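sequence below, structure please.
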Amino acid sequence: MTILIFALVALAVCALLVLVHRWLWIRLVRDTTAPGRLPRRIGTALTIALPLLSVAALTTGRAGAPFWLQQTVAWPGYLWLAVLLYLTLTMLVAEPIRALLLRRLAHRDPSGAESDAPRTVEVSAAAASAASTVTAEQPATDERSETGEGLTRRRFVARTVGGAAAAVAVGTVGAGTYGVLRGPRVKRVQVPLAKLPRAAHGFRIAVVSDVHLGPVLGRAHTQRIVDTVNRTQPDLIAIVGDLVDGSVPDLGHAAEPLRRLAARHGSYFVTGNHEYFSGAQQWIDHVRELGLTPLENARRELPHFDLAGVNDIQGEREGKGPDFGAALGDRDRSRAAVLLAHQPVVIHDAVRHGVDLQLSGHTHGGQLWPGNYLAELANPTVAGLERYGDTQLYVSRGAGAWGPPVRVGAPSDITVVELASYQA
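Presented below is the predicted three-dimensional model:
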């Protein structure tokens, strides 16, 4: 039954993508180019090739394809997904504008015609006169109007509206890509904890989530993150899951700069859902070799508070899901407790076990607007600090990006959480 539902959903998604691409082809290729011309052939070829590259980008990793092939299809395939999103949105906004312009042009036309007749856009009185003479003496085809007397009115509107929409979409994706490749910015948040002693006031935890090393983001991105974290001079570093999208043989080199993370009380790691897609145990073993301490449903008693970590809920499929009893069950509740958990949805378990602060990621803050509205449906908190009973939850937007290396409306961050004591 589950397989049938998945197949039906997959078919529905594929059908929607086909319809969207067909509509975009009509508006951006057919309506803006002449039949049989090279621009139309190129546009048609791209309309077919780009979605195929996107499907390849999404599936080659799961299919076990060679890493070089994953890298080859990832950049164009993932970037097209982002462009497709904003191109579709801008074209939907542009559709009524296009209809209004065509209606106004038809109103100005004495004949009232709206067809692709060889009428020309009036650039000057002389050009208009010449165009009307040619039209009267010898009917021009679409091809003739482009090479001789100018564009048809309908095609001129299509090119103007489509070009503006494409420029907005490409510009948005370009800016969002630059934001990811530039590296995450540092965000600072002060969190007061009632049980924190005065001696721990000002304790700084650098929270890193959702790096997503893979066929797009590699060693250079890791190095940017490490340099940024180390510049904050944190007391402790917490990597709260989704570090990788791939295996250790493929991405071990990309993760190598993590060895240079520096904090007085060490660096800690908990799994995210993507670690289980990639082989969680191999990464747990590897990050330990890099000098990080994995917290697998475990707890460390630091000088002034307890630091605990739980496995991601995706691990339940392997019998290695979160175990709050193992991580928090027998602790001294008079001490403050900070929990590392990848997904915000476990906040209610944290509340039941008396956690003072939960640090999470997973949501990416929505990553691509309007994805934040979808993220709100699945997560109690999408980004930032919120309180649930006596427990506070902080959710980072993440330091990388999944799929398209693009962020719009949800900039990447590394958050320095500064713990504050009420006694200070």
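
please make it C-alpha for all contacts and neighbour counts, starting now.
Fine.

this structure: strands as residue ranges?
With strands called from DSSP state E, the chain shows them at 185-193, 204-208, 236-240, 267-270, 293-294, 298-301, 306-309, 337-340, 357-360, 384-388, 391-395, 413-421.

with distance to G319 and mean neighbour count added, can I get those strands in JSON lines?
Below are these laid out as JSON lines (distance: least, CA to CA, whole Å; neighbours: other CA atoms under 10 Å):
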{"stretch": "strand 185-193", "distance to G319": "33", "mean neighbour count": "16"}
{"stretch": "strand 204-208", "distance to G319": "26", "mean neighbour count": "26"}
{"stretch": "strand 236-240", "distance to G319": "20", "mean neighbour count": "25"}
{"stretch": "strand 267-270", "distance to G319": "16", "mean neighbour count": "25"}
{"stretch": "strand 293-294", "distance to G319": "18", "mean neighbour count": "20"}
{"stretch": "strand 298-301", "distance to G319": "16", "mean neighbour count": "16"}
{"stretch": "strand 306-309", "distance to G319": "17", "mean neighbour count": "25"}
{"stretch": "strand 337-340", "distance to G319": "19", "mean neighbour count": "26"}
{"stretch": "strand 357-360", "distance to G319": "22", "mean neighbour count": "29"}
{"stretch": "strand 384-388", "distance to G319": "28", "mean neighbour count": "15"}
{"stretch": "strand 391-395", "distance to G319": "26", "mean neighbour count": "24"}
{"stretch": "strand 413-421", "distance to G319": "31", "mean neighbour count": "22"}
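
the structure of the following sequence is requested for comparison with the preceding one:
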Amino acid sequence: MPIPPRLLIFFGVLSLLVVSSHIYLYRRLVRDTSRHLLWRRVGLVLWSVLGATLVTARPLSALLPSGVTAVLSQFSWYWMGVATYLLLTVMTVGGVRGIADWIARRRAAPAAVPAPVSEERRELLARAGAGVALAATGGFSGYGMWRAFHPPVVNEVAVKLPGLPRALDGFTIVQLSDIHVGPLIQRRFMDELVARTNALKGDLVCITGDLVDGSVEELGPAAAALRELRSRHGTFFCTGNHEYLSGDLEWCEALPRMGVTVLRNRYVRVGDAGASFDLVGVDDWAAARSGFAQRQYDLTAATAGRDPSRASVLLAHQPAGWREQAQKAGMGLQLSGHTHGGQFFPFTRVVAAVWEHDAGFFREGDHSLYVSRGTGFWGPPLRVAAPPEIVKVTLLAG
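You can find the predicted model right below:
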């Protein structure tokens, strides 16, 4: 399958950022902290290897044995997390030093000539700054990794759903999203997640996309834990953008064998003849831009033939179409994910600035939206100021 141009551009930009950031870190943490030639040579080799690991881990996965690539991939994700916080803290320390120097110069007498700073003092200050940065990085990344692998928090929300029959008042949906089964999230994580989900005793379980980061062949055994999910009305799934990179057709064939009903631009009736509501599922909002125009978000097709007066819940991976599509189609509640709530600070603030509906519960008139921060994580195993979550939604009759 050809690689989409957008993905090539993304990896090209990412590679440029990786190389430039590792050069910067080498200068601040190695070159500036000592003039010793051996120290600088060892540091140059180390930072070159670390940078190359991030750039080459994915391409090498197609050439090396699976056992080797698994270790390389895991190491690269861990190092990406540490390197991100290391870069941020080193830049912050450098910025604080620059501001302090500027204030000192402003306070000096106008005619005074600043005394030259000795090389020994420069190295001392550089070492002190490096120590502070390393300590802060250890704190942030250590906590973030612990939080990423720690059991997700359970957030409960009650939603008034227009048209919901009184007999279904109190119906519960347990939402899982953005689990990202892959190099770091494996069967043990999934077994614990399934056990915690079952303990909530939901009437229905839904997975709103980005379940996997890899093929059925390599991740099927870990994802098979989903067979043990228990609820009165079953488990339902809609695709996320990562499914397209992992083989969406293959996964949508495999998931029903694991007891998961796949909703690709269609709806099902949940309940019985006496009381029911419509559960609608759509493909990912960005599928067309990713080169999958034949398998893209189509709410019109998903709701064809349904009675618009009936209560409805929409499963859509991204919250992007809530106002433009879901509200106009009369969807009472949309459950989404995708944003991860930014996953870790300071990207939590970036996502909040970019996405109008970044995480949590939103309501406009009779229409509600819940955006999950995700149950797992993607990329660096970090969760800082955006803990993973399982969402328990209680539907209330209007």
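
need the TM-score between these chains.
Remark: TM-score between the superposed chains equals 0.87 [TM-score structural alignment, normalised by the length of structure 2]; 381 aligned residues with a CA RMSD of 2.7 Å.

still on that earlier bit, as JSON lines, the strands of structure 1 with distance to G218 of structure 1 would be great.
Below are the strands of structure 1 laid out as JSON lines (distance: least, CA to CA, whole Å):
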{"stretch": "strand 185-193", "distance to G218 of structure 1": "18"}
{"stretch": "strand 204-208", "distance to G218 of structure 1": "16"}
{"stretch": "strand 236-240", "distance to G218 of structure 1": "17"}
{"stretch": "strand 267-270", "distance to G218 of structure 1": "19"}
{"stretch": "strand 293-294", "distance to G218 of structure 1": "22"}
{"stretch": "strand 298-301", "distance to G218 of structure 1": "29"}
{"stretch": "strand 306-309", "distance to G218 of structure 1": "26"}
{"stretch": "strand 337-340", "distance to G218 of structure 1": "24"}
{"stretch": "strand 357-360", "distance to G218 of structure 1": "23"}
{"stretch": "strand 384-388", "distance to G218 of structure 1": "27"}
{"stretch": "strand 391-395", "distance to G218 of structure 1": "24"}
{"stretch": "strand 413-421", "distance to G218 of structure 1": "17"}
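
from N241 of structure 2, how far off is F345 of structure 2?
23 Å (CA to CA, to the nearest Å).

what do we get in structure 2 for V270 of structure 1?
Applying TM-score structural alignment, one finds that V270 of structure 1 aligns to C238 in structure 2.

what does V180 of structure 1 give?
So V180 of structure 1 corresponds to A148, using TM-score structural alignment.

quick one: contacts for that match?
A148 of structure 2 sits next to G376, F377, P381, L382, R383, P387, P388 when contact means CA atoms under 8 Å, 6 or more residues apart in numbering.

between those residues, which has the most around it?
G376 (32 neighbours; other CA atoms under 10 Å).

that residue contacts A386, correct?
No - if you go by CA atoms under 8 Å, G376 of structure 2 and A386 don't touch, sitting 11.2 Å apart.

what residues are shared contacts of these two?
In contact with both G376 of structure 2 and A386: no residue, using CA under 8 Å, 6+ apart.

now do the helix ranked longest in structure 2: which elements does it pack against?
The longest helix of structure 2 (DSSP state H) is helix 66-107. The elements that helix 66-107 of structure 2 packs onto, with contact taken as 3 or more CA pairs under 8 Å, 6 or more residues apart in numbering; DSSP states H and E, are helix 5-26, helix 37-60, helix 119-149.

could you measure from the residue of structure 1 positioned farthest from its centre over to D116 of structure 1?
Distance from the C-alpha centroid of structure 1, by CA atoms, centre = their mean, peaks at E137 (56.8 Å). As defined by CA to CA, E137 of structure 1 lies at a distance of 18 Å from D116 of structure 1.
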